[in-house]
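1. Turn this into a model:
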Amino acid sequence: MKPPQFDYVVAASVEHAIELLEANEDAKVLAGGQSLIPLLSMRFASPTMLIDISHIAQLRAVRCSDEVLAIGALARHVEVEHDPVIHTAAPLLAAAATWVAHPQIRNRGTIGGAIAHSDAAAEFPAALLALDATIVTRSQAGERRIAAADFFGSHFQTALDHGELLVTLAIPVSDAHMRWGFYEFARRKGDYAIGGAAVSVRLDDDGRCTSARAGLISAGPGPTLAEGLDQELVGRWVDAAAVASAVARAASSIAPADDVHGTSRYRRAVVAESLRRALHQAFDLSTVHTGREAV
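-> Below you'll find the model as predicted:
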């Protein structure tokens, strides 16, 4: 199929892109294009204008302070996967990148585009939820900082307002007390996940859990934050029984949809098993395969 007609403008700067967004209500932002171009070709999106931001160099920067890792919206998946600063400061995010689609997609796709697309089956939104990240946006009204838990909505919806551009992802820097886990199931290597989970936990000096967060993949109409982990895990030395209780509590609150890849019951079971494996990995309870897996 062919995309609909649209005007195409290359933004020279963040300010220029914001001006164009403000003036064109039906405009779409083009970054890597790995999600948008297929939507255009299938006529699922019909913008009057495409605003190409791919040449704005300041949106590619990766900066790290003692407490916050800032990743520009135009950082490509492959850069997130291999950048040594990201590997050290946010190893969960770097690990999640290895599960994204195929090398060709990772070479072109951008992390900001993936976040703005807000696909329930995508890896980066789940990882940002687990990491309690902040999405930084810009508009003519100034800068806005949105917690990941407040950013993602239902069915490809986000908290982005008209005229607002996603510019940076701000992530707390990992330290010696942080642990992480990631797991997903897909029918074939590179397919969208039937279910998955990204986990970030903190331990005190004695090894007791002080916080636990998990972003769930394909668990509902949008990227989903797992519920109930703190009640089951925080304040204790976590064992397999505690993980089982936490998984059961989290799974009871999700409602994945039936589709051609599986029933809601099946998807809930896959998400639950992914969460169990990711938690086992995070708490080092067993040896967990961390490479891409298909079922």
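2. going forward, measure contacts between C-alpha atoms and count neighbours the same way
-> Fine.
3. those strands in the stretch 51-200 of the chain, which residues are they?
-> Assigned by DSSP state E, counting those that start in this stretch, the strands in the stretch 51-200 of the chain fall at 62-64, 68-72, 134-139, 142-147, 165-172, 178-185, 195-203.
4. out of those, nearest to residue 50?
-> Ranking the strands of the stretch 51-200 of the chain by proximity to residue 50 (CA to CA) places strand 165-172 first, at 13.4 Å.
5. who's in contact with the closest one?
-> Outside strand 165-172, the residues within contact range by CA atoms under 8 Å, 6 or more residues apart in numbering are 17-18, 59, 67-73, 90, 112, 116, 128, 131-139, 160.
6. Show me which of these are buried.
-> Burial by neighbour count, 16 or more other CA atoms under 10 Å: within the contacts of strand 165-172 this picks out 17-18, 59, 68-73, 90, 112, 116, 128, 131-139, 160.
7. follow-up on the earlier one: export the strands of the stretch 51-200 of the chain to JSON lines and tack on distance to residue 154?
-> What follows is the strands of the stretch 51-200 of the chain, written out as JSON lines (distance: least, CA to CA, whole Å):
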{"stretch": "strand 62-64", "distance to residue 154": "29"}
{"stretch": "strand 68-72", "distance to residue 154": "24"}
{"stretch": "strand 134-139", "distance to residue 154": "17"}
{"stretch": "strand 142-147", "distance to residue 154": "16"}
{"stretch": "strand 165-172", "distance to residue 154": "18"}
{"stretch": "strand 178-185", "distance to residue 154": "21"}
{"stretch": "strand 195-203", "distance to residue 154": "17"}
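8. Would you mind saying which of the ones you listed lies nearest residue 285?
-> Comparing those by CA to CA, strand 178-185 comes nearest, at 11.3 Å.
9. what's the angle between that closest one and strand 195-203?
-> Computed with axes from the mean of the first three to the mean of the last three CA atoms, to 10 degrees, the direction of strand 178-185 lies at 170 degrees from that of strand 195-203.
10. Could you also give me the structure for this next sequence, so I can compare it with the first?
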Amino acid sequence: MKLPAFEYRRPASLEEAARILAEQEGGAKLVAGGQSLVPVMAFRLASPTVLVDLARVPGLRGIDIGDDGVRIGAMTRWRDIEDEARLRRACPLVAEAVGHIAHYQIRNRGTIGGNLSHADPASEMPGVVVACEAELEVFGPSGTRRVAAADFFTGPLSTCLAHDEILQAVRFPSWPAVRRWAFEEFALRRGDFAYAGIALYYDEDGGGCAHNTHVSVIGATDIPRRLPAVEAAINGQRVEGPAIAEAARLASASVTPPDDIHASADYRRALVGTLVERALAAAAARS
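-> Now for the predicted structure:
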């Protein structure tokens, strides 16, 4: 299908981009990599009157890794994240999840900021930022504010961004040298949207028991969500047979997925339990 008619603007600064958004009063859309927005426009699910291309805006690309964590600019492409070897130590959940995102051609153009702003509930990175308690830098007319990842997503394809705000960067907290983690998802074909997925990590005390457990789910809920019942069941336990089985049971009981043409609610509920079981077993086996 052909795209609807629109005006094309290419600002040279964040301030100019925010000003255009404010002038259009909700009629404009930002385009980063275009891998989510353009198909949506082609199907007439969105018909913005103005497209605001961020390609020339400085300071929105790059990966900074320091003692206080990782900062990834919103216009950083998946390919650049995938190729950054330092992330495998600085935030391995990010590095692992990126390999599951769509296909190479999509990762060559798509951006982390565009993906998070699109807020697809089956997308991988929203689940990772929620699990990692990341913060999102948002620029608007009154300057920059930080939003906790858990507060950023407000519904399917919806975020807390006002019509004149722009996602600027994502900040991940520092990652301890010793931490167990895993990312698991299931899709009909690799690169397709996940029926469900799990991102998790936990730390261990001197006795080998888990603490600081973080578990998030995608694909089976309206937004990426933590699973506090699962986290509580793992904390204080050795991550092995009985604890993993109980966590899987609680995971299935914690989600209320919809029925759709791809899978029934019961199937997705069972799948979430299976993925938690696999992820915990993978994390426990990690050296």
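11. Tell me which stretches of the stretch 101-250 of structure 2 form helices.
-> For the stretch 101-250 of structure 2, the helices defined by DSSP state H, counting those that start in this stretch cover 104-107, 112-118, 124-131, 149-152, 228-234, 241-254.
12. in the second one, what's buried?
-> Residues of helix 112-118 of structure 2 classed as buried: 112-118 (neighbour count, 16+ other CA under 10 Å).
13. Equivalent analysis for the fifth one, please.
-> Using 16+ other CA under 10 Å as the test for burial, helix 228-234 of structure 2 gives 228, 230-231, 233-234.
14. Have a look at how far, on average, that helix is from structure 1.
-> Averaged over the aligned pairs, helix 228-234 of structure 2 sits 1.8 Å from structure 1 after superposition, using mean CA distance after the TM-score superposition for structure 1.
15. Equivalent analysis for the last one, please.
-> Helix 241-254 of structure 2, aligned to structure 1 and superposed, deviates on average by 1.7 Å (mean CA distance after the TM-score superposition for structure 1).
16. helices or strands next to that helix in the packing?
-> Secondary-structure packing of helix 241-254 of structure 2 (3 or more CA pairs under 8 Å, 6 or more residues apart in numbering; DSSP states H and E): helix 228-234, helix 265-285.
17. likewise the second one?
-> Contact here means 3+ CA pairs under 8 Å, 6+ apart; on that basis helix 112-118 of structure 2 packs against helix 124-131, strand 158-159, strand 166-172.
18. among those, which is nearest residue 33 of structure 2?
-> strand 166-172 (13.6 Å).
19. And that closest one against structure 1, how far off on average?
-> Mean deviation for strand 166-172 of structure 2: 0.4 Å (mean CA distance after the TM-score superposition for structure 1).
20. and of the helices of the stretch 101-250 of structure 2, who's closest to residue 52 of structure 2?
-> Per CA to CA, nearest to residue 52 of structure 2 of those: helix 112-118, 12.5 Å.
21. which residues sit against stretch 200-219 of structure 2?
-> Residues outside stretch 200-219 of structure 2 that contact it (CA under 8 Å, 6+ apart) are 121-124, 126-128, 130-132, 178-183, 194-199, 224-228, 230-232, 234-239, 272, 279-280, 283.
22. Could you pull up the residues touching residue 49 of structure 1?
-> Residue 49 of structure 1 sits next to 6-9, 24, 26-28 when contact means CA under 8 Å, 6+ apart.
23. Can you tell me which of those is nearest residue 265 of structure 1?
-> Of those, the one sitting nearest to residue 265 of structure 1 (CA to CA) turns out to be residue 28, at 35.8 Å.
24. What does residue 135 of structure 1 correspond to in structure 2?
-> Using TM-score structural alignment, the partner of residue 135 of structure 1 in structure 2 is residue 136.
25. How many residues are close by the closest residue to its match other than its chain neighbours?
-> Closest residue to residue 136 of structure 2 apart from its sequence neighbours, by CA to CA, 6 or more residues apart in numbering: residue 170 at 4.6 Å. Residues within reach of residue 170 of structure 2, counting by other CA atoms under 10 Å, total 24.
26. Farthest from the middle of structure 2: give me that residue.
-> Distance from the C-alpha centroid of structure 2 peaks at residue 207, with 32.6 Å (CA atoms, centre = their mean).
27. Quick check: it vs residue 173 of structure 2, distance?
-> 25 Å (CA to CA, to the nearest Å).
28. what's the answer for residue 27 of structure 2, then?
-> For residue 27 of structure 2, the distance to residue 173 of structure 2 equals 35 Å [CA to CA].
29. ditto for residue 129 of structure 2
-> The spacing between residue 129 of structure 2 and residue 173 of structure 2, counted by CA to CA, is 10 Å.
30. Also residue 202 of structure 2?
-> For residue 202 of structure 2, the distance to residue 173 of structure 2 (CA to CA) stands at 14 Å.
31. Mind checking which of those two has more residues around it?
-> Counted by other CA under 10 Å, residue 202 of structure 2 and residue 173 do not tie: residue 202 has more neighbours, with 23 against 17.
32. The more buried one -> structure 1?
-> In structure 1, residue 202 of structure 2 lands on residue 201 (TM-score structural alignment).
33. and residue 118 of structure 1, what is it in contact with?
-> With CA under 8 Å, 6+ apart, residue 118 of structure 1 has these contacts: 125, 152-153, 155-158, 222-223.
34. Kindly indicate which of these lies nearest residue 96 of structure 1.
-> Each of the contacts of residue 118 of structure 1 was scored against residue 96 of structure 1 by CA to CA, and residue 125 proved nearest at 9.8 Å.
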